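Novice: Just to be clear, the model below is a prediction. Sequence and coordinates:
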Amino acid sequence: MQLTRQIGEHLVAAELGRLGYIAAPFAGNVPLYDLFAADSRGHAIPIQVKAINGGSWQFNADAFLDIEVKNGEQVVKGTKKLLNPKLLCIFVLLVERGKDEFYLFHLSDLQKHCVKVYKPRGRSSKNPDSRHCAVSPKEFSRFKENWELLESALQQ
């Protein structure tokens, strides 16, 4: 798991370099982002990176949704206000050398996905306390190799 994360962050940094950007990854765990990318003008943005070897990217729905438990049942009260809805996310599917896939989108896109797919749990669920949510490469195929988003983010 830790190795997958590290590989993903370094692959993103390398790909950014190939595209002519400067990438500065962080050695430790910065809560909201994993690296900075800058263009030749010095404009920089933070980037959140997540990597998987297969399957889907996992996350907690309560990062995006206001979830309350009433009488043992989860109730979604609405969406949470994101600190940085335009945060650029780059999710990586590790395939094999030279064939890895990059998915670029805003954090708000992940929140919209969560709103669409999250099923509140209740007493009859295997794990009624779970806030698990996931997104597969297929579900985010429209964001595959969406490098234009990086350039537009650096223009703002």
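Specialist: Looks like it came in fine. No experiment lies behind these values; they were computed from the predicted model shown. Numbers count the residues shown, from 1 in each chain.
Novice: contacts and neighbour counts: CA atoms only from here.
Specialist: Noted.
Novice: Output the longest helix belonging to the chain.
Specialist: Criterion DSSP state H: the longest helix present in the chain is helix 2-18.
Novice: Can you spell out which helices and strands pack onto that one?
Specialist: Under the contact criterion of 3 or more Cα pairs under 8 Å, 6 or more residues apart in numbering; DSSP states H and E, helix 2-18 touches strand 22-25, strand 35-38, strand 44-52, strand 88-93.
Novice: Let's see that with 7 Å instead.
Specialist: On a contact count with 3 or more Cα pairs under 7 Å, 6 or more residues apart in numbering; DSSP states H and E, helix 2-18 meets strand 22-25, strand 44-52.
Novice: gap between Ile90 and Asn127?
Specialist: As judged by Cα to Cα, to the nearest Å, Ile90 and Asn127 stand 30 Å apart.
Novice: So between those two, which is more surrounded?
Specialist: The residue with more neighbours, out of Ile90 and Asn127, is Ile90; 27 against 11, by other Cα atoms under 10 Å.
Novice: thought that one was touching Glu101?
Specialist: No - using Cα atoms under 7 Å, Ile90 is not in contact with Glu101, being 9.9 Å away.
Novice: got any residues that touch both of these two?
Specialist: The contact sets of Ile90 and Glu101 do not overlap (Cα atoms under 7 Å, 6 or more residues apart in numbering).
Novice: here comes the other one, which I'd like you to weigh against the first:
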Amino acid sequence: MATGRSNKLVGQTGEYMIAAELSRRGLIATTFTGNVPHYDIIASDEAGRHVSVQVKASRVPSWQFGNITQYCDITFDGKRQVVGDRKPCPVRRLIMTFVRIEDDGNDRFYILPWERLRDLLIDHYQAFLSRHNGVRPKNWESLHCAISEKILNPCRDKWNIIEKNLR
């Protein structure tokens, strides 16, 4: 069973793993250990170009997000949820990194721009709502969303996205 402490350790481990991988790739990676609202790491190159990086870590093949309204507007028509406008990225050039932490050390990394994550989450959320006529089956008011490793698979090891976004 996941506890608050074990969840913190998974998150902290993920941040350090991403920072280490960025360093291995020639970037200076500074972690903020959850003290900055939208990102966990600033990565910079020799020229001083930098990019903000958000880290999501998990020991299971999915990552949970508290609320889809971080990514789009939701209105209610009775119990039906209606997906509205997509929201802009909260930080310019924000890169999302996901790490699947494995006990055997065969960890997996997924890298994508925030806007691509937003679009994947919204598309998945809309598809789920469509299968249920717009009403979430267990709790119609829930705005919880998640993304699976299967959906992120095309983003595996796309470290070049970070380098492309250095400015």
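Specialist: Perfect, thanks for sending it. Note that the structure is a prediction, hence the values are computed from the model and not measured.
Novice: TM-score for the pair, please.
Specialist: Here the TM-score for the pair of chains, by TM-score structural alignment, normalised by the length of structure 1, is 0.90; 154 aligned residues with a Cα RMSD of 1.7 Å.
Novice: in the longest helix of structure 1, what's buried?
Specialist: Neighbour counts over helix 2-18 of structure 1 (16 or more other Cα atoms under 10 Å) mark Arg5, Ile7, Gly8, Glu9, His10, Leu11, Val12, Ala13, Leu16 as buried.
Novice: and what of stretch 58-78 of structure 1?
Specialist: For stretch 58-78 of structure 1, a neighbour-count test (16+ other Cα under 10 Å) marks Ala61, Asp62, Phe64, Leu65, Ile67, Glu73, Gln74, Val75, Val76 as buried.
Novice: Where does the fifth one fall, secondary structure wise?
Specialist: In this case it means Ile67 of structure 1. Using DSSP states H and E, Ile67 of structure 1 sits in strand 65-70.
Novice: and for that strand, what span of structure 2 is it aligned with?
Specialist: Under TM-score structural alignment, strand 65-70 of structure 1 corresponds to residues 72-77 of structure 2.
Novice: Not counting its own residues, what contacts that stretch?
Specialist: For stretch 72-77 of structure 2, the surrounding residues in contact (Cα under 7 Å, 6+ apart) are Gln81, Val82, Val83, Gly84, Asp85, Arg86, Lys87.
Novice: do you know how far Arg5 of structure 2 is from Thr30 of structure 2?
Specialist: From Arg5 of structure 2 to Thr30 of structure 2 the distance is 23 Å (Cα to Cα).
Novice: what's the counterpart of Asn139 of structure 2 in structure 1?
Specialist: Correspondence of Asn139 of structure 2 to structure 1, assessed by TM-score structural alignment: Asn127.
Novice: Kindly indicate whether its match is helix, strand or coil.
Specialist: Recorded secondary structure, Asn127 of structure 1: coil (DSSP: H, G, I helix; E, B strand; the rest coil).
Novice: Now for it: which residues touch it?
Specialist: Contacts of Asn127 of structure 1 by Cα under 7 Å, 6+ apart: none found.
Novice: chain center to the match of strand 65-70 of structure 1, what's the gap?
Specialist: Remark: stretch 72-77 of structure 2 is offset 21 Å from the chain centroid, using Cα atoms, centre = their mean, to the nearest Å.
Novice: Check stretch 69-79 of structure 1 too.
Specialist: Counting by Cα atoms, centre = their mean, stretch 69-79 of structure 1 is centred 24 Å from the centre of its parent chain.
Novice: In space, not sequence, find me the middle residue of structure 1.
Specialist: Residue closest to the mean C-alpha point of structure 1, counted by Cα atoms, centre = their mean, is Cys89 at 4.7 Å.
Novice: quick one: contacts for the aligned partner of that one in structure 2?
Specialist: In structure 2, Cys89 of structure 1 lines up with Met96, judged by TM-score structural alignment. By Cα under 7 Å, 6+ apart, the residues touching Met96 of structure 2 are Val53, Gln54, Val55, Ile111, Leu112, Pro113, Trp114.
Novice: ok, now Val10 of structure 2?
Specialist: Ala57, Ser58.
Novice: same check, this time on the one 10 residues further on
Specialist: When contacts are counted by Cα under 7 Å, 6+ apart, Ala20 of structure 2 is found next to no other residue.
Novice: how much space between the aligned partner of it in structure 1 and Ala37 of structure 1?
Specialist: Matched to structure 1 by TM-score structural alignment, Ala20 of structure 2 sits across from Ala14. Ala14 of structure 1 is 11 Å from Ala37 of structure 1, where distance means Cα to Cα.
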